[in-house]
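Undergrad: What follows is a predicted structure for the sequence shown.
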Amino acid sequence: MSQSALSSAPVKTAGVALRESPSARERFADAVEKSWRPVALLVACFVAWWVIAAMELVEPYLVPSPGKTFEVILDKPDYLWQHSWVTTYETLIGFVVAVAIGVLAAVVMVYSTTVEKTLYPILLFAQVVPKIAIAPLFVVWLGFGIAPKIVIAVLIAFFPVVISMVTGLKAVDPEMLQLSSTMGASPWQTFVKIRFPASLPHLFSGLKVAVTLAVTGAVVGEFVGANEGLGYVILQANGNLDTPMLFAGLLVMSLIGVVLFVIVELAEKLLLPWHASRRESGVTTAF
């Protein structure tokens, strides 16, 4: 047998079986298997919504029919798009700032026990304070512009980023840290080569939570004081008893959160193909 054939032949290990990469048909079947339950639940919710509206179990001015809600979305796409873009922009800026500050704070807390003992109670206190209660203060301090919405989005999205990053940095195998120290690696090299890559699965778990909370934060800021954004649309519709527009704003806001969540999850799949939860091929034990 030639050298190239030997190098390409799979290595067999006792008790271990290689699992081949799934075919396109298998991947499609797996995607259907994973998605049909949430899709079925979503359809059931819409059917229940339609039944409640059609049978007038609740007054139409309280719960509009799905048809009227989607009719509003189709009749005013430019209006909803304009306000949706404002909310999305505030969400993205707040999310990026929260990630930057959260990761930096987590690194400092992990490498300094004094900072962790000092900062952690303050972070916990800031998290339990209702953001809707302090939102008017930011409007008074920062005005009615975009700044208070971004600040509230940062405050809401900040905590899950910090907690997940701290957990990931502390979850590194101590033997790996001892090995890197024995081999003469500097603290920076240990962080870049070992600690940070090992923390990424935990970090992305926090990012998926944070990006959806950032949408809520932006909308909460718009509730308090704004003349644009989905929070403004929902507030105006509520004041005018325009429930179809109110439900349309809620649906679009939910869609923004879902899309951003999916984007973060796709980024996780692209950046962490080595993580066990993302492997589509590999080895499985035979016993």
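TA: Cool, the structure landed.

Undergrad: contacts and neighbour counts: CA atoms only from here.
TA: Fine.

Undergrad: Count the residues that sit near Val192.
TA: 12 (other CA atoms under 10 Å).

Undergrad: try Arg19
TA: Arg19, neighbours per other CA under 10 Å, totals 11.

Undergrad: how near is the most centrally placed residue in the chain to Gly257?
TA: With distances taken as CA atoms, centre = their mean, the residue of the chain nearest its centroid is Lys208 (2.2 Å). Distance of Lys208 to Gly257, given as CA to CA, to the nearest Å: 10 Å.

Undergrad: what's the answer for Arg19, then?
TA: Between Arg19 and Gly257 the distance is 35 Å, computed by CA to CA.

Undergrad: Over to Ala185?
TA: According to CA to CA, Ala185 stands 41 Å off from Gly257.

Undergrad: These two: which has the busier surroundings?
TA: Gly257 (21 against 15).

Undergrad: Go ahead and measure how far the helix or strand harbouring that one is from the middle of the chain.
TA: Assigned by DSSP states H and E, Gly257 belongs to helix 243-271. Distance of helix 243-271 from its chain centroid, counting by CA atoms, centre = their mean, to the nearest Å, is 9 Å.

Undergrad: try this one next to it:
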Amino acid sequence: MTGTRPERRPSEESVEASPTTVPATPPVAGRWRGTRPANVGLPLLGVVIALAFWWLVTSGLGLVHPVSLPPPQDVWDSLTLSRGVLLPALGITTLMTVLGFLISTVAGVLIGMTLAASRRAERMFAPLLVAVNAVPKIALGPLLVVSFGWGEKPILTMVFLLCFFPIVLSTATGLTTTPADLAELARSLNASWWQSFRKVRFPAALPQVFVGLKVAMPLAAIGAVIGEFYSDKPGLGYQILQYNGVGDTATAWAAIVLIAAMSIALYSALSFVERLALPWVRATTAR
């Protein structure tokens, strides 16, 4: 017998199983809105606490002689009076730090890739890299001047010697610890070595690579300052020696404060690049 089919009313189970149409707030945007004040306020609070402690041990309680550690107000006055010398020196030191860091990044990543690609090369050269990293770099300063002369080469070499090892180690570690499920996926798709490296191994190693880069960035600033101790480039390291030699410790400490501020700015810039290059890392972590 034919006839019209009776209209079915959706059951409660089907209604509950149907997808909701209420738009959800994007988690990334909510996270940014929730943490932006903390990203600015907490570092400023840390700076305020450090300055208060500095003032307390110098001016408040007088625990440290002003010749050894001037109070923050004296350092600020010296920075204001000598800004015509210190700010150009800051530009020179920043340039040397960034150039040396970029050279170390390229060389460190390539060396790390070589060690990860060949176990024989790792066994052959890893002890030499450890030995080079263990040499006190400040002892090499006069030798670098003798070998390369005055100018930028000793500074860039010092930066390279100080910060290339963490980059090599993090790159090699990241490339040799590819997650097993990703490696199996590449094999199941019959990917070539280059395809597997470009699509799977290197992207999976990037978080480790950035760990090495963030360790190396402050070391690059240290290397630039040490290199300027033995160079004729009038950077902040050179100015520290000059002002300390004439007993103007307040201005020397002003140069040290500028070095610290430069390191914080460069480290923050590198962290920003990491967030742009690796958006999935922030999205898949609990923080």
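TA: Noted; the coordinates are in hand. If you're wondering where the values come from, they're calculated on a predicted model, not measured in any experiment.

Undergrad: And the TM-score between these chains?
TA: The TM-score (TM-score structural alignment, normalised by the length of structure 1) is 0.85; 265 aligned residues with a CA RMSD of 2.3 Å.

Undergrad: Neighbours of the residue nearest to Val130 of structure 2 when sequence neighbours are not counted, how many?
TA: Excluding the flanking residues, the one nearest Val130 of structure 2 by CA to CA, 6 or more residues apart in numbering is Phe165, at 8.0 Å. Phe165 of structure 2 has 25 neighbours, counted by other CA under 10 Å.

Undergrad: go on, Ser35 of structure 1?
TA: Residues near Ser35 of structure 1, counting by other CA under 10 Å: 11.

Undergrad: quick one on the thing from earlier: pull up the aligned stretch in structure 2 for the helix holding Gly257 of structure 1.
TA: Residues 249-277 of structure 2 are matched to helix 243-271 of structure 1 when aligned by TM-score structural alignment.

Undergrad: The matching stretch vs structure 1, average distance?
TA: Stretch 249-277 of structure 2 differs from its equivalent in structure 1 by a mean of 0.6 Å after superposition (mean CA distance after the TM-score superposition for structure 1).

Undergrad: List the buried residues for that stretch?
TA: In terms of neighbour count (16 or more other CA atoms under 10 Å), stretch 249-277 of structure 2 has its buried residues at 249-256, 258-259, 262-263, 266-267, 270-271, 274.

Undergrad: One more: stretch 71-80 of structure 2?
TA: So stretch 71-80 of structure 2, judged by 16+ other CA under 10 Å, has buried residues Pro71, Pro72, Asp74, Val75, Trp76, Ser78, Leu79.

Undergrad: in structure 1, what residues pair with that stretch?
TA: Aligned by TM-score structural alignment, stretch 71-80 of structure 2 corresponds to residues 65-74 of structure 1.

Undergrad: Residues contacting the matching stretch, please?
TA: Phe46, Trp49, Trp50, Ala53, Ala54, Leu80, Pro244, Met245, Phe247, Ala248 (CA atoms under 8 Å, 6 or more residues apart in numbering).

Undergrad: what about whatever residue of structure 2 lines up with the fourth one, neighbour count?
TA: Taking TM-score structural alignment, the alignment pairs Ala53 of structure 1 with Thr58 from structure 2. Counted with other CA under 10 Å, the burial measure for Thr58 of structure 2 works out to 18 neighbours.

Undergrad: Quick one: the helices in structure 2, in order.
TA: For structure 2, the helices defined by DSSP state H occupy 12-17, 27-55, 72-81, 83-117, 119-134, 141-148, 152-175, 180-188, 193-196, 202-229, 236-245, 249-277, 279-283.

Undergrad: Just the residues contacting stretch 210-227 of structure 1, thanks.
TA: Residues outside stretch 210-227 of structure 1 that contact it (CA under 8 Å, 6+ apart): 87-88, 90-92, 94-95, 131-132, 135-136, 139, 144-145, 148-150, 152-161, 228-232, 235, 253, 256-258, 260-261.

Undergrad: Show the buried residues in these.
TA: 87-88, 90-92, 94-95, 131, 135-136, 139, 144, 148-150, 152-161, 228-232, 235, 253, 256-257, 260-261.

Undergrad: Let me know the distance separating Leu140 of structure 2 from Phe229 of structure 2.
TA: In terms of CA to CA, Leu140 of structure 2 sits 12 Å off from Phe229 of structure 2.
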